[in-house]
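1. Here you go, sequence then predicted model.
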Amino acid sequence: MPELPEVEVSRQGISPFLVGETVKAIEVRTPKLRWDIPFALKKMEGQVIRDIKRRAKYLLVETDVGTALIHLGMSGSLRVLEAALPPAKHDHVDLFMMNGRVLRYNDPRRFGAWLWYEPGEAPAVLAHLGPEPLSDAFTAQYMAERAKKRQVAVKTFIMDNKNVVGVGNIYASESLFSARILPTRPAHSLTLAEWQVLVEKIKAVLAHSIRQGGTTLKDFNQVDGKPGYFAQELQVYGKQGEACPECGAVIHEQKIGQRNTFFCRLCQI
């Protein structure tokens, strides 16, 4: 499933080809993904794309008449191609540009979304989201305050988008290992100093993954079709039964909040 780094990599990949360009037409081949695709997306035709932003794992394609909001779901991907290239299986939405290119959305599982919002309209799906993890608003003090009296496992806590957005399963396991914090610990038990380390590690892991083009496990590829190379640098995720890269002990796997979690019982306390 594309997580924040993969969505950010997608944004960086498509922006140079779309921002400042005019939309020629939009073609919707599948009327419903996770939700119905609104006919109002047609308003983009003839409009200049002013900017493409990211909020959490959503992309916001901004025009003067409104904003298209895109979510990649479990298996969605975006490619910028020559418009003459015929669509393939699972290519559900095409955004044709006047410059002869097309932004093509592919989604085998159809769990993604294309939505439309009028100027000044607040997207309901973005309500109640926590701060961006790479922003100055995401601090140890903020997390320590949010975690007071919270018995939930710290891994579950940092994956809750109400606390901080975009720390998905892969990056939660990797960040907790880098911070040497056991993922099963109650969130309230972390000291301010531990939160300081964990916040720094989350920022570092996410930023490094973005530089590496994200993580390709099954479904994700970059806009140019290349895989995300961060998968080659995973320390614990998916490494159950292998040796810990730090101490050599066996990496364990455990379900936490119904998500597979990977950690070292010796290094993480």
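-> Received, thanks.
2. Could you use CA atoms for every contact and neighbour count after this?
-> Fine.
3. so who does the closest residue to Asn221 other than its chain neighbours touch?
-> Leaving out its chain neighbours, the residue that sits closest to Asn221 by C-alpha to C-alpha, 6 or more residues apart in numbering is Pro227, at 4.6 Å. Taking C-alpha atoms under 8 Å, 6 or more residues apart in numbering as the criterion, Pro227 is in contact with 213-216, 220-221.
4. So which of those belong to strands?
-> Residues of these located in strands (DSSP state E): none.
5. ok, Arg55 to Glu62 distance?
-> Shown here: Arg55 relative to Glu62, a distance of 13 Å by C-alpha to C-alpha, to the nearest Å.
6. returning to that earlier point: roughly how far apart are the residue nearest to Asn221 and Ser77?
-> To Ser77, Pro227 is 12 Å away according to C-alpha to C-alpha.
7. between those two, what contacts are shared?
-> The overlap between the contact sets of Pro227 and Ser77 (C-alpha under 8 Å, 6+ apart) consists of 220-221.
8. still on that earlier bit, for the residue nearest to Asn221, which three-state class applies?
-> For Pro227, the assignment made with DSSP: H, G, I helix; E, B strand; the rest coil gives coil.
9. again, but for Arg104
-> The three-state label given to Arg104 by three-state DSSP is strand.
10. So it sits against Gly76, correct?
-> No - the pair Arg104 and Gly76 does not pass the contact test of C-alpha atoms under 8 Å, sitting 10.3 Å apart.
11. right, and Glu27 touches Leu95 too?
-> Yes - with contacts counted by C-alpha under 8 Å, Glu27 reaches Leu95, the gap being 6.6 Å.
12. More neighbours: which of these two?
-> Under the criterion of other C-alpha atoms under 10 Å, the comparison of Glu27 against Leu95 puts Leu95 first, with 21 against 13.
13. burial count for Asn161?
-> By other C-alpha under 10 Å, 17 other residues sit near Asn161.
14. Can I take it that it is in a helix?
-> No - note on Asn161: no helix contains this position according to three-state DSSP, which reports coil.
15. residues of stretch 113-121 that come out buried?
-> By 16 or more other C-alpha atoms under 10 Å, the buried positions in stretch 113-121 come out as 113-117.
16. And for stretch 204-219?
-> Within stretch 204-219, the residues that qualify as buried are 204-206, 209-210, 212-217, counting by 16+ other C-alpha under 10 Å.
17. next one: stretch 70-78
-> 70-78.
18. which other residues reach the longest helix seen in the chain?
-> Counting residues, the longest helix found in the chain (DSSP state H) is helix 192-211. Applying C-alpha under 8 Å, 6+ apart, the set of residues contacting helix 192-211 from outside is 4-6, 8-9, 133-134, 138-141, 143-144, 167, 171-172, 174-176, 178-179, 181, 215, 229-230.
19. Pasting the second one now:
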Amino acid sequence: MPELPEVETVRRGLTPVLEGATLSRVTVRRPDLRFPFPENFAQRLEGATVLRIDRRAKYLLLRLSTGETWITHLGMTGRFTLDGDPTGQFEDEVPTGGKHEHFVACADLGGRLTRLGYADARRFGFMGLIPTDEVEAHPWFNHLGPEPLGNQFSGAHLIEAFAGRKQNIKVSLLDQTIVAGLGNIYVCEALYRSGISPLTAAGKVTKPRLNRLATEVRHVLDDAIRAGGSTLKDFANVEGGQGYFQHSFDVYGREGQPCRTEACTGTIARIVQGGRSTFYCPRCQK
């Protein structure tokens, strides 16, 4: 499933083409993805101008001139694609996509037309239209904690959130009410960089370690975004390219391989926590 860096990569890829563009020729090719498309979805998007594209946790939020916000969650295999038309116009029909493409539209930015497609082989993604002034109160968002790259996220926040918490710190960091958007890959990497065992109860981690953890969470996410995210199986950016951060993993997916910490003789181990694989160095992460 795309995690925060992958969704942010998609947002940055869509922004130059869609912000300020007017949508037209919107076509929805099936009634649902994970959930049904909103009622009259195509008609409500037709003629709307995209004012801004934001990201909240693992959601994309396209703010529209109609007063609504178009919400998209990529699920496991959701993918936006862009196909520019160098002549500035599409003759006849908009070019067609593959069999798993369920949504298509044209975006007109100052006469430059771009075909926007959304494909989703497993259909675990979903889309919604919510009045913009009601987004924060919507059930998809009203429970979310601070953004890990935002000003509200810090060591102090983790110290307060984890006080007295007996659950292990790995699973605690995946709790979206504590930190919004963190996923399995980047939690493993941040804990390794911080020297914290994923088995430790969150409330037992010292304040200095939590301060360092907050810093390393930011660093690992920034590093991943600069690399275009991680492509393990399905993820691709809007141009169809892959992310490259998977080549920089210190622990994730490296079970049985040597620890990369200098002078460490440990071997990366894999355990299961909360139904998900955790990778760590038992020697470095005490």
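-> Noted; the coordinates are in hand. Everything quoted here is computed from the prediction, not taken from an experiment.
20. can you pull the contacts of Ala153 of the first structure?
-> Taking C-alpha under 8 Å, 6+ apart as the definition of contact, the neighbours of Ala153 of the first structure are 183-187, 256.
21. and the residue nearest to Asn221 of the first structure, what pairs with it in the second structure?
-> With TM-score structural alignment as the matching criterion, the partner of Pro227 of the first structure in the second structure is Gln242.
22. Equivalent analysis for Leu129 of the first structure, please.
-> Taking TM-score structural alignment, the alignment pairs Leu129 of the first structure with Leu144 from the second structure.
23. Same question for Arg211 of the first structure.
-> Taking TM-score structural alignment for the superposition, Arg211 of the first structure sits opposite Arg226 in the second structure.
24. where along the second structure do the strands fall?
-> Counting by DSSP E, the second structure has strands at residues 22-28, 50-56, 59-64, 68-73, 78-84, 101-109, 112-120, 126-131, 269-273, 276-280.
25. Centre of the chain to the fourth one, how far?
-> Put simply, strand 68-73 of the second structure sits 14 Å off its chain's centre (C-alpha atoms, centre = their mean, to the nearest Å).
26. same for it, what does it pack against?
-> The contact analysis (3 or more C-alpha pairs under 8 Å, 6 or more residues apart in numbering; DSSP states H and E) places strand 68-73 of the second structure against strand 59-64, strand 126-131.
27. Between these, which one is closest to Glu46 of the second structure.
-> Proximity of those to Glu46 of the second structure was assessed by C-alpha to C-alpha; the nearest stretch is strand 59-64, lying at 10.8 Å.
28. Which positions in that closest one come out as buried?
-> Of the residues in strand 59-64 of the second structure, those scored as buried under the neighbour-count criterion (16+ other C-alpha under 10 Å) are 59-64.
29. now do stretch 19-27 of the first structure
-> For stretch 19-27 of the first structure, the neighbour count (16+ other C-alpha under 10 Å) marks 19, 21-26 as buried.
30. Stretch 211-220 of the second structure too?
-> Of the residues in stretch 211-220 of the second structure, 211-218, 220 count as buried by neighbour count, 16+ other C-alpha under 10 Å.
31. same thing with stretch 238-256 of the second structure?
-> Residues of stretch 238-256 of the second structure classed as buried: 238, 242-246, 249-255 (neighbour count, 16+ other C-alpha under 10 Å).
32. Output those residues in a markdown table, with distance to Gly164 of the second structure appended to each entry.
-> Listed next are those as a markdown table, based on distance: C-alpha to C-alpha, whole Å:
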| residue | distance to Gly164 of the second structure |
| --- | --- |
| Val238 | 43 |
| Gln242 | 41 |
| Gly243 | 38 |
| Tyr244 | 38 |
| Phe245 | 34 |
| Gln246 | 34 |
| Phe249 | 31 |
| Asp250 | 30 |
| Val251 | 28 |
| Tyr252 | 28 |
| Gly253 | 31 |
| Arg254 | 32 |
| Glu255 | 31 |
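33. Return the member of those nearest to Ser172 of the second structure.
-> For these, with Ser172 of the second structure as the reference and C-alpha to C-alpha as the criterion, the closest is Tyr252, at 17.9 Å.
34. Apart from its chain neighbours, what residue comes closest to that closest one?
-> Distances taken as C-alpha to C-alpha, 6+ apart place Phe279 nearest to Tyr252 of the second structure, at 5.3 Å, with adjacent residues excluded.
35. ok, now Ser154 of the second structure?
-> Excluding the flanking residues, the one nearest Ser154 of the second structure by C-alpha to C-alpha, 6+ apart is Ala214, at 5.5 Å.
36. Alignment lookup: the one you found to the first structure.
-> Under the alignment (TM-score structural alignment), Ala214 of the second structure maps onto Val199.
37. Please name the residues that touch Asn237 of the second structure.
-> With contact taken as C-alpha under 8 Å, 6+ apart, Asn237 of the second structure is in contact with 6, 9-10, 13, 79-81, 228, 243.
38. The corresponding residue of the first structure for Lys170 of the second structure - how many residues pack around it?
-> By TM-score structural alignment, Lys170 of the second structure lines up with Lys155 in the first structure. Each residue near Lys155 of the first structure was counted by other C-alpha under 10 Å, and the total is 26.
39. what does the one 3 residues further on give?
-> Taking other C-alpha under 10 Å as the criterion, the count of residues near Ile158 of the first structure is 26.
40. go on, the one 4 residues further on?
-> Burial measure for Lys162 of the first structure: 14 neighbouring residues, criterion other C-alpha under 10 Å.
41. ok, it touching Glu132?
-> No - checked against C-alpha under 8 Å, the pair Lys162 of the first structure and Glu132 is beyond contact range at 10.6 Å.
42. What is the neighbour count of Gly248 of the first structure?
-> As a burial measure, the neighbour count of Gly248 of the first structure was computed by other C-alpha under 10 Å and equals 12.
43. Enumerate every residue touching Tyr252 of the second structure.
-> Contacts of Tyr252 of the second structure (C-alpha under 8 Å, 6+ apart): 185, 188-189, 278-280.
44. wait, which of those is closest to Leu51 of the second structure?
-> Of all those, Leu51 of the second structure sits closest to Ile185, with 32.1 Å by C-alpha to C-alpha.
45. Do I have it right that Lys53 of the first structure meets Arg11?
-> Yes - using C-alpha under 8 Å, Lys53 of the first structure and Arg11 qualify as a contacting pair, with a distance of 7.2 Å.
46. I'm done for today, thanks for sticking with me.
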